[in-house]
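Peer 1: 3D model of this:
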Amino acid sequence: MNTRNTRFIWASLVVLIVLAMVLTACSGGSQQAAQADPFENIKRIQTAKVLKVGTGAGYYPFEMIDKSGKTVGFDMDIAQAMADALGVELQVVDFKDFDAILPALGAGQIDMILAGMTITPQRAQAVNFSQPYFQSGQSVLVNNKHKDAVKNVMDLDQPDFTIVTEQGTTGDVAAQKTFKQATIRQMKGGNEATLDVCNGSSDAFVYDQSFIAVQAMQYTQCVFPLLEPFTKEPYGVAVRAGQPDLLQWVNTFLDSYLISDAYTDSYNKWFVDSAWLKEVDMPTP
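Peer 2: The predicted model follows:
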C-alpha cells in the first residue's frame, strides 16, 4: 500500500469517527430534551409540599398582619387558594424592603409574588406576569389643612408642596412624572408615609387607590382622599422567568378563580365590608 493511499484511509477514518461522535452527542441531547419534564416547576413545588409566596405586608387590604400575627388580606386569599389547588402548604415570605422582592424571586428564594404588584414593562424584563387579577390606579391622601385649596390632583403641583411616596412603587414613578414643581420625597413604607402626611411633615401621599381609601377611613381627623385614580394599573402574579409550566398553571387557575364565589366573597370581605379593620393593628399618628 503506498503512502498516499494510507494517508487517505487514515483521514477517512478520522472523519468517520468525528461524525460518529457528533451524531452521538446530538442523539444524546435530543434524548435529554425529550426527557425534560414540561411540568418540572409545578412538580418541584408539590414535591416540597410548600408554596412560597413573597409579599410586602402593610399594603391594606391586600396583605397585612392581623392581631394573631398571621398575614391576611385579598392577595393572601388568592395565595391560599393556589396552595390548596396544588395540594401543598402555603408559606408567606414577608419583605420589609419592597425593592428586595424581585431579586428574591430571581434567586429562587420564593416561588411567586402576590403583593398588589403592578404589571409594568420594566418589571416584565425581570419576571413573567400572569394575566391581571385586579385593576387599580394611583390616588392621593392629603393633609386636612388643604381641604379648601386642593380639589384635584394637579392642585398639589406647587413649589411649596411636599409629596411623599413609597420607594420602589409605581406610585413613586407616577408622582415623579406628574408633579414637576412640588418636592417629591421617598419613604420606606406606606404606613410611614401616611403618618408623615397626618402629622403635617408633608402635604400629600401618592399610592394605590385601595390603600388610600383604607387610610382615609382610619385617619379622618388629619387627612382626606382624592380617590379618583390618575393612572390605570393592573395587578399580576409574578413568577420567575423561564418557568412556562408554572405561569400557565397560574393563568389557568385565575381563569376559574376570578369568576368563582370564592373571589366574590374575598372581594366583599376586604373591599366592601370594613369588619376586618378590627382584626389588624393600624399605626397611630
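
Peer 1: from here on, contacts and neighbour counts on C-alpha atoms
Peer 2: Fine.

Peer 1: can you count the residues close to Pro103?
Peer 2: 14 (other Cα atoms under 10 Å).

Peer 1: I'd guess it is in a helix, am I close?
Peer 2: Yes: under DSSP: H, G, I helix; E, B strand; the rest coil, Pro103 sits within a helix.

Peer 1: separation between it and Ala115?
Peer 2: 14 Å (Cα to Cα, to the nearest Å).

Peer 1: burial measure for Asp281, as a count.
Peer 2: Neighbour count of Asp281, defined by other Cα under 10 Å: 11.

Peer 1: Contact partners for the spatially most central residue of the chain?
Peer 2: Central residue of the chain (Cα atoms, centre = their mean): Met117, 3.2 Å from the mean position. By Cα atoms under 8 Å, 6 or more residues apart in numbering, the contact set of Met117 is 235-237.

Peer 1: Which one (most neighbours) among those residues?
Peer 2: Scoring the contacts of Met117 on neighbours with other Cα under 10 Å, the highest-scoring entry is Val237 at 27 neighbours.

Peer 1: what about the helices in the protein?
Peer 2: 3-35, 40-48, 74-86, 101-106, 170-178, 190-198, 209-218, 244-257, 261-267 (DSSP state H).

Peer 1: here's the other one to compare against:
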Amino acid sequence: MKKGLKKLLALSLVAVMAVGMVGCWSDKYADTDALDQIKKNGKIIVGTSPDYPPFEFLVSEGGKSKVVGADIDMAQKLADKMGVKLEVKTMDFDALIPALQAGKVDAVITGMSPNEQRKKSVDFSEIYFKGENGVLVAEKNVNKIKSEDELKKMKLGVQKGSTQETYLKDTLKLKDYKALTAVPDLAMDLKSGKLDAIVLNSKVAKINEGKYEGIKVANVKLTGGGEEEAMAIAVKKGNNAKLIKMLNDGIKELNKSGEYDKILANAVEMVSKEKK
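Peer 2: Coordinates of the predicted model:
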C-alpha cells in the first residue's frame, strides 16, 4: 500500500472516530433534562417581547432601558426557586418561538397563549393567567360597537403573532387587518385615526385606555373563541419533564399564596407611574 494512501485511510479513520464522539456527546446532552442543564449553567435565559404592559414593558433607569412587568417578576420568582440567576432576552413576539427552538433561550414568558398551533412547536407549562379579550376604540365610538359583526366592517389592529391575531383570522375570518409588533404603535394608529379598533387582552386594553387620551375600551362581548386569553410558559420540546414540573409547582405556589395577584397589581402600579 502506498504511503499516501495509508495516510489518507488514517485520516479517514480519525474523522469517523471524531464524528462518533460528537454523536456520543450529542446523545448524552440530549438525555439531559432541560432543568439539569439550566442548573448546570447557573442561569435561566428567558425570552420576552417587552411591549405588553402590565406583563412586560420597558422603563428607563439611569438612562438605560430595563424590562419590567408581571411576567418578569414571576420569572425571577421561578429562577429563585431553581436556585439560578435570571437572564432576560428581548425580541419581537413572532421571533420568540424560533429562538426557543434554536436553543437561544430556555423559556418564553411573554403573555403567550398555549394554542394548538403553538403546541406543535413547543411545550407549555400550566396556565398562570386567564383574562378576557377586549376592544379599544376611539372615545367617540365607545358605545357604537355592539357585536363582532360590526368589528368585521372596521379597520382593525392586533399584535403580530398574538392569540388575538389568530382570533381575527380563524374566528372572524378576516384577511384585511393591521398586525404590528408593539401595542403602543397600534394605540398611536388608533389615536390618529388610522385604525378603528384594536383587539387585545382586556387588562392591557384598560391600561392603554388610561395611557392615551381619546381612546376607550368598547362595551362589547367577544364570542366564538375570542372571550378568554390564557397565558403559559413555553419551553423547548424534548427532555423537559423536570423543568415543566418545576415551573408548574412554582405557578401553583404563586397562585395559591396570592403572590401572583400581588405581582400583577405591582406591575399595574408601575405602568401607572410610567404614565405620570
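
Peer 1: quick revisit: mind putting the contacts of Met117 of structure 1 into TSV with distance to Arg7 of structure 1?
Peer 2: As requested, the contacts of Met117 of structure 1 are arranged in TSV below (distance: Cα to Cα, whole Å):
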residue	distance to Arg7 of structure 1
Tyr235	70
Gly236	66
Val237	65
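
Peer 1: Among these, name the ones in strands.
Peer 2: Those of the contacts of Met117 of structure 1 mapping onto strands are Tyr235, per DSSP state E.

Peer 1: deepest of the helices of structure 1, which one?
Peer 2: Using mean count of other Cα atoms under 10 Å, the stretch among the helices of structure 1 with the largest mean neighbour count is helix 190-198, at a mean of 22.

Peer 1: Provide the aligned range in structure 2 for that helix.
Peer 2: Mapped onto structure 2 using TM-score structural alignment, helix 190-198 of structure 1 spans residues 183-191.

Peer 1: ok, now which ones touch Glu274 of structure 2?
Peer 2: Val59.

Peer 1: Try it again at 10 Å.
Peer 2: Neighbour list for Glu274 of structure 2: 58-60, 211, 268 [criterion: Cα atoms under 10 Å, 6 or more residues apart in numbering].

Peer 1: What about the residues you listed, which are in strands?
Peer 2: Secondary structure defined by DSSP E assigns 58-60 of the contacts of Glu274 of structure 2 to strands.

Peer 1: Quick check: of those residues, which lies closest to Asp33 of structure 2?
Peer 2: Lowest distance from Asp33 of structure 2 to those (Cα to Cα) belongs to Leu58, with 32.3 Å.

Peer 1: which position in structure 1 aligns with that closest one?
Peer 2: With TM-score structural alignment as the criterion, the equivalent of Leu58 of structure 2 in structure 1 is Ile65.

Peer 1: Neighbours of that match, how many?
Peer 2: Here the count is done by other Cα under 10 Å, and Ile65 of structure 1 has 19 residues near it.

Peer 1: Distance-wise, check the alignment partner in structure 1 of Val84 of structure 2 relative to Ile45 of structure 1.
Peer 2: Aligned counterpart of Val84 of structure 2 in structure 1: Val88 (TM-score structural alignment). As judged by Cα to Cα, Val88 of structure 1 and Ile45 of structure 1 stand 8 Å apart.

Peer 1: okay, and the common contacts of these two?
Peer 2: Common contacts of Val88 of structure 1 and Ile45 (Cα under 10 Å, 6+ apart): Leu51.

Peer 1: What is the corresponding segment of structure 1 for the strand ranked longest in structure 2?
Peer 2: Determined from DSSP E, the single longest strand within structure 2 is strand 129-138. Mapped onto structure 1 using TM-score structural alignment, strand 129-138 of structure 2 covers residues 134-143.

Peer 1: Now the matching stretch: buried residues?
Peer 2: For stretch 134-143 of structure 1, the neighbour count (16 or more other Cα atoms under 10 Å) marks 136-143 as buried.

Peer 1: now those as a markdown table including distance to Met76 of structure 1?
Peer 2: Below are the buried residues of stretch 134-143 of structure 1 laid out as a markdown table (distance: Cα to Cα, whole Å):
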| residue | distance to Met76 of structure 1 |
| --- | --- |
| Ser136 | 17 |
| Gly137 | 20 |
| Gln138 | 22 |
| Ser139 | 23 |
| Val140 | 25 |
| Leu141 | 25 |
| Val142 | 29 |
| Asn143 | 31 |
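
Peer 1: closest to Phe98 of structure 1 among those residues?
Peer 2: If you rank the buried residues of stretch 134-143 of structure 1 by distance to Phe98 of structure 1 using Cα to Cα, Gln138 comes first, at 17.4 Å.

Peer 1: Relative to Arg44 of structure 1, how far out is that closest one?
Peer 2: Between Gln138 of structure 1 and Arg44 of structure 1 the distance, using Cα to Cα, works out to 37 Å.

Peer 1: Could you do Val18 of structure 1 as well?
Peer 2: Look at Val18 of structure 1 and Arg44 of structure 1: by Cα to Cα, they are 39 Å apart.
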